[in-house]
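Visitor: Structure for this input, please:
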Amino acid sequence: MEDPVSSTIEKIKLQEQDKEAKLKEKRELEATIATLNKAIREAAAHAEKSEQGRENLTQSTDSLRRQKMLEECRRDALSAQLNSLKNELKVLQAKSSTEISKVWQMRSLFCKEVHNAADACDVWTLLMKPGCAEPVSRNVQMKAEMPTGSENENRLQAAIERRVKSLTERDRLATEPDNGEEFLRSYVKPNGFLRILRPFSTEIKESEPIKFSTSQAAKRTMPSVFRNKNIDSMPWYQPYIVVTSVAVFLIYFCVLREENDVDQEFSKTLYERIKGLEKEQLLQSYKFNKEHGHSVIEIEKRLEEIKAEEAKLAV
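Guide: I've put the predicted structure just below:
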């Protein structure tokens, strides 16, 4: 009887072990399936995120491509505009060079005409301050008869006098720049006579700045502010009285005067004005020194003194 019972018990144990093994395998399988499902879900989410990122990248690349095309169009337009401006600049430079050459030609012609007119006019009349724009011409009359010796001497003497007068006037105008330099624009011929190039215009050029050093404003002198014009009217004892008064005031205010409540208010510290500020700062310092390993002996002494003072005030 014992053998069948023991065999039955063994069979039951084996069945239970088989059941436990199967349950264990089933649980492991379920755990593996759950892990796989989780990994699948994560992979799907990652795939969705990758797809969304790919779409965003595609949109950004499209927008950048469009922006690049716009920038290329703008660059082409600006380059075309720059080329047109360069061509216009070249045309303007050529035109300006031609106009400048024309101006110089006109100037040379004008100088020649002025020289011719100066040779045909009286030098003394041109040296005078011009009252009209037209030069006074010489009255030269051609005579059929040949001049005599006395007439030649008179003409020579008159020419010498005119030459001396013109040289004197030239020197006078050169030494007076404010009055005569504006009307003297000449040079000396090899024979010593003056040749007038052109009368000078005294008009002010508004487009050019006025130089201060050569203007009338630079010649004006302002009186000194620190100069005492009435120094003779001051009595001789005034400085002594002022010094004595100031010395007496300073001696009384700084040495002899006793302190009052206002002076005592000035001598108070911030801890005396704000109640509890010193204790709060000492507590903060105590906490900081404890955390960083510093000495707190003096802080503890001061805290004990503050506590004793507060206890006295409370009593």
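Visitor: contacts and neighbour counts: CA atoms only from here.
Guide: Will do.
Visitor: Please identify which helix or strand holds residue 288.
Guide: In this assignment (DSSP states H and E), residue 288 forms part of helix 277-292.
Visitor: got the buried residues for that helix?
Guide: 278-279, 282, 286 (16 or more other C-alpha atoms under 10 Å).
Visitor: which of the residues you listed lies closest to residue 127?
Guide: The closest of these to residue 127 turns out to be residue 278 (C-alpha to C-alpha; 97.1 Å).
Visitor: Next, the closest residue to the closest one other than its chain neighbours: secondary structure please.
Guide: Distances taken as C-alpha to C-alpha, 6 or more residues apart in numbering put residue 271 closest to residue 278, at 5.6 Å, once the chain neighbours are dropped. Three-state call for residue 271 (DSSP: H, G, I helix; E, B strand; the rest coil): helix.
Visitor: count of neighbours near residue 271?
Guide: When neighbours are counted by other C-alpha atoms under 10 Å, residue 271 registers 11.
Visitor: if you go through the stretch 151-300 of the chain in chain order, where are the strands?
Guide: Using DSSP state E, counting those that start in this stretch, the strands of the stretch 151-300 of the chain run over 186-188, 194-196.
Visitor: Run through the neighbouring helices and strands of the first one.
Guide: Packed against strand 186-188, as judged by 3 or more C-alpha pairs under 8 Å, 6 or more residues apart in numbering; DSSP states H and E, are the following elements: strand 194-196.
Visitor: tell me which residues of the strand it packs on are tucked away?
Guide: Of all the residues in strand 194-196, those buried under the rule 16+ other C-alpha under 10 Å are 194-196.
Visitor: Quick one: residues in contact with it.
Guide: 114-115, 118-119, 123, 126-127, 166-167, 184-189 (C-alpha atoms under 8 Å, 6 or more residues apart in numbering).
Visitor: if you set the cut-off to 6 Å instead, what comes out?
Guide: With C-alpha atoms under 6 Å, 6 or more residues apart in numbering as the test, strand 194-196 has contacts from 118, 186-188.
Visitor: burial of the nearest residue to residue 165 once chain neighbours are set aside, as a residue count?
Guide: Distances taken as C-alpha to C-alpha, 6+ apart put residue 124 closest to residue 165, at 7.7 Å, once the chain neighbours are dropped. Neighbour count for residue 124, taken as other C-alpha under 10 Å: 15.
Visitor: so how far is residue 29 from residue 44?
Guide: Applying C-alpha to C-alpha, to the nearest Å, the value for residue 44 to residue 29 is 22 Å.
Visitor: again with residue 72
Guide: 63 Å.
Visitor: ok, which stretches of the chain are helices?
Guide: Assigned by DSSP state H, the helices in the chain fall at 2-120, 123-127, 149-175, 238-251, 261-267, 270-273, 277-292, 297-314.
Visitor: want to put them side by side, so please do this one too:
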Amino acid sequence: MLYAPFLKNQNSTLTDEAVENSITLFTATFALFIPYLFLVMFFYMARKTDNRQPHYIIQLHFVGCGSLCFLGTFLFAILLLVFQSSNLFGTAFENFYFINFLCTLIFKLVISSPVLISTIFYHLLFVTSLQRLILISNAKVGMQLLTGRRLGLKIAILYLIALISGISKLIHMTKPQYLEVVMLMVTICLFGISYFFIRHIERRLIASAHTTVLRQTVPIVAIQSLFTLIELYAIQSQKPTSIIYCVRTIETFSLSFLGPLIMILGSRSKCRIVWAIATCRWDENYGRGELYTSNQTPMDISNAVSLSPTPTNRF
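Guide: Below you'll find the model as predicted:
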């Protein structure tokens, strides 16, 4: 397991192997955390292109959960390095039950977080596919059911269900999670139906907006499907629990890291903003959203960055 060195040395004296393993973990986490920090920054700076679109809140939750996973692991690696590199903490706090209990609790939360966050990803992608299909088939009903406060309430309920499912996954680590498999299959079917409907939309601007959302989401679903198949193979082959946990951890970090990147690459307007930032030609108006008037929003996601206000189209 990723944190096996800490488990082995948490009640023992300082060893060179423990320090070396802690430094390796910190270096690997730092090497991934810095590029991910730039991806999140680019995603945030390009938010004005679609921050009034129905799908943006779901994408924001997706990136937020991934950020918690990366940030928690990074901070844990720092604490682990400090604890393994100094005997001061071990000798000073060994008689304090509350501090030991708190450290153990934090350790268990960090260990469990990849599994819990991967479960949340399944639910968020399902809500995205359901929202897209309803908006395509009946925009008025979709705006009433899956936008604004109603969407926030459904996401809150989703987190509760995902938490229960994640705890069940932790308890039954070597058993297939059929709920997630069924949810993933339904998500793929909903996206397939949405793509079929998009091809029959006569208004090109609306079709372009829906297509952009699919480009931002379908690759993430494909990556999740690949890891789900690997996980099912590991479970059916009766692999050790550590292997299954490692697959789920890699799945969570891969989706967390690639999620913002795919969302940026899937939107031409976001790509233009990121390119402008990378080439030092970025204008503050992009970040402040001053390209549009107060009562108008971008015409569509693919052509959001323009020099003049465009008609409203919240799809």
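Visitor: After superposition, what's the TM-score here?
Guide: Taking TM-score structural alignment, normalised by the length of structure 1 as the basis, the two superposed chains have a TM-score of 0.24; 107 aligned residues with a C-alpha RMSD of 5.2 Å.
Visitor: rewinding a little: state the distance from the residue nearest to residue 165 of structure 1 to residue 158 of structure 1.
Guide: Taking C-alpha to C-alpha, one finds residue 124 of structure 1 at 12 Å from residue 158 of structure 1.
Visitor: One more: residue 65 of structure 1?
Guide: Between residue 65 of structure 1 and residue 158 of structure 1 the computed distance is 95 Å (C-alpha to C-alpha).
Visitor: try residue 241 of structure 1
Guide: According to C-alpha to C-alpha, residue 241 of structure 1 and residue 158 of structure 1 sit 82 Å apart.
Visitor: what's the answer for residue 249 of structure 1, then?
Guide: Counting by C-alpha to C-alpha, the gap from residue 249 of structure 1 to residue 158 of structure 1 is 91 Å.
Visitor: buried set for stretch 133-143 of structure 2?
Guide: Judged by neighbour count (16+ other C-alpha under 10 Å), stretch 133-143 of structure 2 contains these buried residues: 133-136, 139, 142-143.
Visitor: for stretch 3-22 of structure 1, same thing?
Guide: For stretch 3-22 of structure 1, it's none, nothing buried (16+ other C-alpha under 10 Å).
Visitor: And for stretch 231-248 of structure 2?
Guide: 231-232, 234-235, 244-248.
Visitor: Same list, those, but as a markdown table with distance to residue 26 of structure 2 and secondary structure please.
Guide: Shown next, in a markdown table, are these (distance: C-alpha to C-alpha, whole Å; DSSP: H, G, I helix; E, B strand; the rest coil):
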| residue | distance to residue 26 of structure 2 | secondary structure |
| --- | --- | --- |
| 231 | 27 | helix |
| 232 | 30 | helix |
| 234 | 28 | helix |
| 235 | 30 | helix |
| 244 | 23 | helix |
| 245 | 20 | helix |
| 246 | 18 | helix |
| 247 | 20 | helix |
| 248 | 20 | helix |
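Visitor: Reformat those residues as a markdown table; add distance to residue 166 of structure 2.
Guide: Formatted as a markdown table, the buried residues of stretch 231-248 of structure 2 follow (distance: C-alpha to C-alpha, whole Å):
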| residue | distance to residue 166 of structure 2 |
| --- | --- |
| 231 | 15 |
| 232 | 16 |
| 234 | 18 |
| 235 | 17 |
| 244 | 14 |
| 245 | 13 |
| 246 | 16 |
| 247 | 15 |
| 248 | 12 |
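Visitor: Show residues contacting the helix holding residue 288 of structure 1.
Guide: With contact meaning C-alpha under 6 Å, 6+ apart, helix 277-292 of structure 1 is reached by residue 271.
Visitor: quick one: it to helix 297-314, angle?
Guide: 150 degrees (axes from the mean of the first three to the mean of the last three C-alpha atoms, to 10 degrees).
Visitor: on that earlier part again, and of the buried residues of stretch 231-248 of structure 2, the nearest to residue 40 of structure 2?
Guide: Nearest member of the buried residues of stretch 231-248 of structure 2 to residue 40 of structure 2, counting by C-alpha to C-alpha, is residue 248, at 22.2 Å.
Visitor: now, which of the buried residues of stretch 133-143 of structure 2 lie within helices?
Guide: Per DSSP H, these map to helices at 133-136, 139, 142-143.
Visitor: Sort out which one of those residues lies nearest residue 225 of structure 2 for me.
Guide: Lowest distance from residue 225 of structure 2 to these (C-alpha to C-alpha) belongs to residue 133, with 19.8 Å.
Visitor: Disregarding residues adjacent in the polypeptide, which is nearest to the closest one?
Guide: residue 194 (5.3 Å).
Visitor: try residue 118 of structure 1
Guide: Nearest one to residue 118 of structure 1, counting by C-alpha to C-alpha, 6+ apart, is residue 196 at 5.9 Å.
Visitor: and the gap between the one you found and residue 68 of structure 1?
Guide: With distances taken as C-alpha to C-alpha, residue 196 of structure 1 is found 70 Å from residue 68 of structure 1.
Visitor: what does residue 270 of structure 1 give?
Guide: As judged by C-alpha to C-alpha, residue 270 of structure 1 and residue 68 of structure 1 stand 67 Å apart.
Visitor: just residue 303 of structure 1 next, same as before
Guide: 74 Å.
Visitor: Have a look at these two and say which one is more surrounded.
Guide: Higher neighbour count among residue 303 of structure 1 and residue 68: residue 303, with 18 against 12, using other C-alpha under 10 Å.
Visitor: about what we covered before: farthest pair within the buried residues of stretch 231-248 of structure 2?
Guide: Spatial extent of these (C-alpha to C-alpha) is set by the pair 232 and 246 at 13.2 Å.
Visitor: list the helices and strands whatever helix or strand the residue nearest to residue 133 of structure 2 lives in packs on?
Guide: Assigned by DSSP H and E, residue 194 of structure 2 falls within helix 178-198. Judged by 3 or more C-alpha pairs under 6 Å, 6 or more residues apart in numbering; DSSP states H and E, helix 178-198 of structure 2 is in contact with helix 97-137.
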